[in-house]
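Trainee: Structure here, sequence nowhere to be found:
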């Protein structure tokens, strides 16, 4: 009976599946981008390649952190809403940073062509 009561107190349960799905899909896209990006030359130098790489690594780290946070079962239940809001902010930051890296690379390739 305690297990059922714990599930009833789980305030982020309804957000878990969509956030895990979105995070997994985005991680797949980022890793696919990285696999082709690593093989290509950066047209405007090494510094911008490091910026793009840093954006990708930061985005991946944030998204893996989101997976950990959303799948964690022993989060502070009395602060469930704040916990989810922080997780959502980390998710959005990771997506934006990764997008910035892709955008920089696309812009460099556009101007080099």
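Mentor: Looks like it arrived, so ask away. Note that the structure is a prediction, hence the values are computed from the model and not measured. Numbers count the residues shown, from 1 in each chain.
Trainee: CA atoms for contacts and neighbours, from now on please.
Mentor: Will do.
Trainee: Quick check, central residue of this structure?
Mentor: residue 63 (2.6 Å; Cα atoms, centre = their mean).
Trainee: Look up how far residue 108 lies from it.
Mentor: 25 Å (Cα to Cα, to the nearest Å).
Trainee: element containing the residue nearest to the centre of the chain?
Mentor: helix 46-71 (DSSP states H and E).
Trainee: packing partners for the next helix or strand after that helix?
Mentor: Remark: after helix 46-71, the chain's next helix or strand is helix 80-112, criterion DSSP H and E. In terms of contacts (3 or more Cα pairs under 8 Å, 6 or more residues apart in numbering; DSSP states H and E), helix 80-112 is packed against helix 13-37, helix 46-71.
Trainee: Pasting the second one now:
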């Protein structure tokens, strides 16, 4: 088995921390948004229409993907010989989760 080069380990370490920080900020925003939405003062269910279901499912899917990305970022048992591929896939999931999250927020604003 070939060991990863020191440069590859340095690159992985350098981009792991900013991704974890940005995920924490976005997850905090999404959870705050859902918490505010769920604690409606009128006593009715927050999900009343098909549009509400779309928004809720989109945001729950985004949060689930972000938690998976966070797990992959913090996991220290990844294949060292395929570290670049592992983190490239993690980055793709990261970007997809952000797109899904913001599309859910946009849907909440305009639907």
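Mentor: Done, it's in. Just so it is clear, the structure is predicted and the values come from calculations on it, not from any experiment.
Trainee: Let me see the TM-score of these two.
Mentor: After superposition, the two chains reach a TM-score (TM-score structural alignment, normalised by the length of the second structure) of 0.81; 101 aligned residues with a Cα RMSD of 2.1 Å.
Trainee: residues contacting the residue nearest to the centre of the first structure?
Mentor: Contact analysis of residue 63 of the first structure by Cα atoms under 8 Å, 6 or more residues apart in numbering lists 23, 27, 90-91, 94-95.
Trainee: Map it onto the second structure.
Mentor: Counting by TM-score structural alignment, residue 63 of the first structure lines up with residue 66 in the second structure.
Trainee: Which stretch among the helices and strands packed on helix 80-112 of the first structure is buried most, on average?
Mentor: With neighbours taken as mean count of other Cα atoms under 10 Å, those reach their highest mean count in helix 46-71, at a mean of 19.
Trainee: for that one, the distance to its chain's centre please.
Mentor: 7 Å (Cα atoms, centre = their mean, to the nearest Å).
Trainee: Repeat that for stretch 18-37 of the second structure.
Mentor: That offset, for stretch 18-37 of the second structure, works out to 9 Å (Cα atoms, centre = their mean).
Trainee: hang on, the earlier thing: among the contacts of residue 63 of the first structure, which pair sits farthest apart?
Mentor: 27 and 90 (13.9 Å; Cα to Cα).
Trainee: thinking again about what came up before, which one of the contacts of residue 63 of the first structure is nearest residue 83 of the first structure?
Mentor: Using Cα to Cα, the contacts of residue 63 of the first structure come closest to residue 83 of the first structure at residue 90, 10.8 Å.
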